[in-house]
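In: Here you go, sequence then predicted model.
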Amino acid sequence: MSVYSMTGYASAQHGASAEGAEAPVGNRRLGLEIRSVNSRFLDLSFRLPDELRAHEPALRALLTARLKRGKVEVRAAIESEDSNALPQPSPLLLQRLVSAQDTIQAWLPDARPLSVSDALRLCSANDADRNIDWSAVLPELAAQALDELLKARAREGERLATMLHDRLQQLRTLAQTATPLIPLLVEQQRQRFVERWKEAMALAEGSVAPEAAQDRALTEATAFAIRIDVAEEVTRMDSHLDEIERLLKKGGEIGKRLDFLIQELHREANTLGSKSAALELTRISVDMKVLIEQMREQVQNIE
């Protein structure tokens, strides 16, 4: 199953002049656009002309059946086949407008007369094409646009998955680099403790037994080794990386689980940094957190 991004765009037209498009209904063309961006939940919004308002529940059901997350906006527009054409009002309709105007001005003397643009707008509103039944056209058009949206989201999801795989490999490399540093740091610290105790013994002029001084140095070195041991953090990080790879391979609705795993990765990187006793480990921790933050930003876009 594919990894889907929540970002995408698709459009479809009915009655467009392009080759292979269906003929316009009456003298009208219907265009539909679907835009999608990331969101914690599925958030649908519709911008439809008045003629299509009654179809909003059907569109909502279609989208909720195939989309799980994202802020999705659906826009529809109905245009005349000739966008420059003016309505041709019949004499009867114009007579009705004049009669209505006379009645209104009789009750409201201050009412202004109808302008040409007012008359054209009112005639256009009463155009017979306004009563076209789009119930057979709109669902098919919406399904076509939704198919294209899912394809766009799949393409973007594939790009995100490729980026995440690259960051996962870099994190594994950093974790492998950190592991062998610990024994070296422990040995260096043990040598420092022994040297300091030798200096203290010299100042004490033999009042402290050499065996006791050495035992104390080794005890301090052991405590230091326990304090800076990051094996547990590296093991948990490897486990999280394995789970992220498994989810990316599985695909589907994985965004929320990936977000949780990214938080866990960040926690382990922070712990590793807090245990850092050398510049090398500090650098590794910082590099890890940079990579994890890059992953977190991209995971926010995965469904």
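Out: Yep, that arrived.

In: all contacts plus neighbour counts: C-alpha atoms, from now on.
Out: Will do.

In: which stretches of the chain form helices?
Out: Applying DSSP state H to the chain gives helices spanning 56-66, 91-107, 116-125, 138-178, 181-204, 210-228, 231-250, 255-274, 279-299.

In: Is it possible to get CSV of those helices that adds mean neighbour count and distance to residue 47?
Out: Listed next are the helices of the chain as CSV, based on neighbours: other CA atoms under 10 Å; distance: least, CA to CA, whole Å:
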stretch, mean neighbour count, distance to residue 47
helix 56-66, 13, 9
helix 91-107, 13, 31
helix 116-125, 14, 19
helix 138-178, 18, 14
helix 181-204, 15, 59
helix 210-228, 15, 58
helix 231-250, 16, 35
helix 255-274, 18, 28
helix 279-299, 18, 29
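
In: Please name whichever of the ones you listed is nearest to residue 25.
Out: helix 138-178 (11.4 Å; CA to CA).

In: Determine the angle, from 0 to 180 degrees, between that closest one and helix 255-274.
Out: 20 degrees (axes from the mean of the first three to the mean of the last three CA atoms, to 10 degrees).

In: Run the chain-centre distance for helix 138-178.
Out: Relative to its chain's centre, helix 138-178 lies at 10 Å (CA atoms, centre = their mean, to the nearest Å).

In: Presented hereafter is structure B, for comparison with structure A:
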Amino acid sequence: MIRSMTGFASAKGERAPFTWGWELRSVNGKGLDLRLRVPDWLDGLETALRADLSKVLARGNVTLSLRLTRSDFAANAVLNPGLLTAALDALARIEAEAQMRGVDLAPSRASDLLCLRGMMEAGSEAEDYSALVSQLKAELRPLIAAFLEMRRAEGKALEKLLRGQLDQVVILVGEAATLAEARKSAMADTLRANLARVLDNIDGADPDRVAQELALIAVKADVTEELDRLRAHVEAARELLDNGGAVGRKLDFLMQEFNREANTLCSKSQNSDLTRVGLDLKAVIDQMREQVQNVE
């Protein structure tokens, strides 16, 4: 089964005196772009989270956010006034710049500042957050599982849509083959008339050479190879869907090949009905390309 690059999952947790909320979301991307927003004072957490995500994801712009708040502080903890002043100044500059550019930011909260590294200084010894980090690492596993389940559900819907579009391509290729076969007799009559016209109007023309040139024109107008390649591309796409996994890049390449053959079919059609089928093919292929952009 294929997976979509679109997904979302959230979760909440607590360990006194902390409470937190997770958000894991992704949209489509050419590669894997991980953006983690976690407190920097939780040593080793970001590295572990990034490693776990990299093991199970192949593509997508992925954002993992951890919003952590603390309900109280140790009795011996004191506020770091210098860091608070710097943080407030930076926050004021950011909000002023955002307002000038017409960007609305979410309201800032005191708890966001209190969770900055060094904002609260221990009066005697630093606090040990190893147990908190361990719990947060453990919570990532069910979060990822829920996230992947959504991507699989989205992928299932994508696969159904793509298979339906591939069936449309097969039908249109069949119509094109029928029209191309019916076109042969008309093309033969046209070529014979052209040959007679050339021989009647040009003295000393070599009939064999003229016939060869007209035959070459007929070969160039033949669309059999394009139709055969379209059928082969359909089978290749179906095989990729059957295999599942991270096949988005391969499907994207196949869509380019589909489009190339449809363009050639239109340019060689020399028949209004065949051109119509070629344009219908291009429309279906464009729809497939849009859907494939979201396949992992």
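Out: Yep, it's here. These figures come from a predicted structure and were not determined experimentally.

In: Can I get the helices of structure 1 in CSV including distance to residue 80 of structure 1?
Out: Formatted as CSV, the helices of structure 1 follow (distance: least, CA to CA, whole Å):
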stretch, distance to residue 80 of structure 1
helix 56-66, 22
helix 91-107, 20
helix 116-125, 11
helix 138-178, 16
helix 181-204, 73
helix 210-228, 74
helix 231-250, 46
helix 255-274, 42
helix 279-299, 42
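
In: So for residue 39 of structure 1, which of those sits nearest?
Out: Nearest to residue 39 of structure 1, of those and by CA to CA, is helix 255-274 at 10.6 Å.

In: so what's residue 11 of structure 2 up against?
Out: For residue 11 of structure 2, the contact set (CA atoms under 8 Å, 6 or more residues apart in numbering) comprises 21-23, 143.

In: Could you measure from it over to residue 43 of structure 2?
Out: 21 Å (CA to CA, to the nearest Å).

In: ok, now residue 225 of structure 2?
Out: 61 Å.

In: Same question for residue 136 of structure 2.
Out: For residue 136 of structure 2, the distance to residue 43 of structure 2 (CA to CA) stands at 12 Å.

In: Next: residue 184 of structure 2.
Out: 74 Å.

In: Quick one: map residue 164 of structure 2 onto structure 1.
Out: Using TM-score structural alignment as the criterion, the counterpart of residue 164 of structure 2 in structure 1 is residue 166.

In: what's near enough to touch its match?
Out: Contacts of residue 166 of structure 1 by CA under 8 Å, 6+ apart: none found.

In: I'd guessed residue 223 of structure 2 sits against residue 181; true?
Out: No: between residue 223 of structure 2 and residue 181 there is no contact under CA atoms under 8 Å: 9.7 Å.

In: What lies in contact with stretch 136-153 of structure 2?
Out: Contacts for stretch 136-153 of structure 2 (CA under 8 Å, 6+ apart): 1-11, 24-25, 45, 48-49, 53.

In: er, stretch 247-258 of structure 1 actually
Out: By CA under 8 Å, 6+ apart, stretch 247-258 of structure 1 touches 1-4, 68, 161, 244, 299-303.

In: Just the buried residues from these, in PyMOL please.
Out: Buried residues among the contacts of stretch 247-258 of structure 1 (16 or more other CA atoms under 10 Å), as a PyMOL selection:
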select buried, resi 2+3+4+161+244+299+300+301+302+303
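
In: Report the two of the contacts of stretch 247-258 of structure 1 separated the most.
Out: The most distant members of those, if one measures by CA to CA, are 68 and 244, lying 20.1 Å apart.

In: The aligned partner of residue 232 of structure 2 in structure 1 and residue 232 of structure 1, how far apart?
Out: Superposed on structure 1 with TM-score structural alignment, residue 232 of structure 2 falls opposite residue 239. Per CA to CA, residue 239 of structure 1 is found 11 Å from residue 232 of structure 1.

In: before we move on, the earlier item: which one of the contacts of stretch 247-258 of structure 1 is nearest to residue 42 of structure 1?
Out: Nearest member of the contacts of stretch 247-258 of structure 1 to residue 42 of structure 1, counting by CA to CA, is residue 68, at 5.8 Å.

In: Counterpart of residue 146 of structure 2 over in structure 1?
Out: Match for residue 146 of structure 2 (TM-score structural alignment): residue 148.

In: let me fix that: residue 256 of structure 2
Out: Counting by TM-score structural alignment, residue 256 of structure 2 lines up with residue 263 in structure 1.
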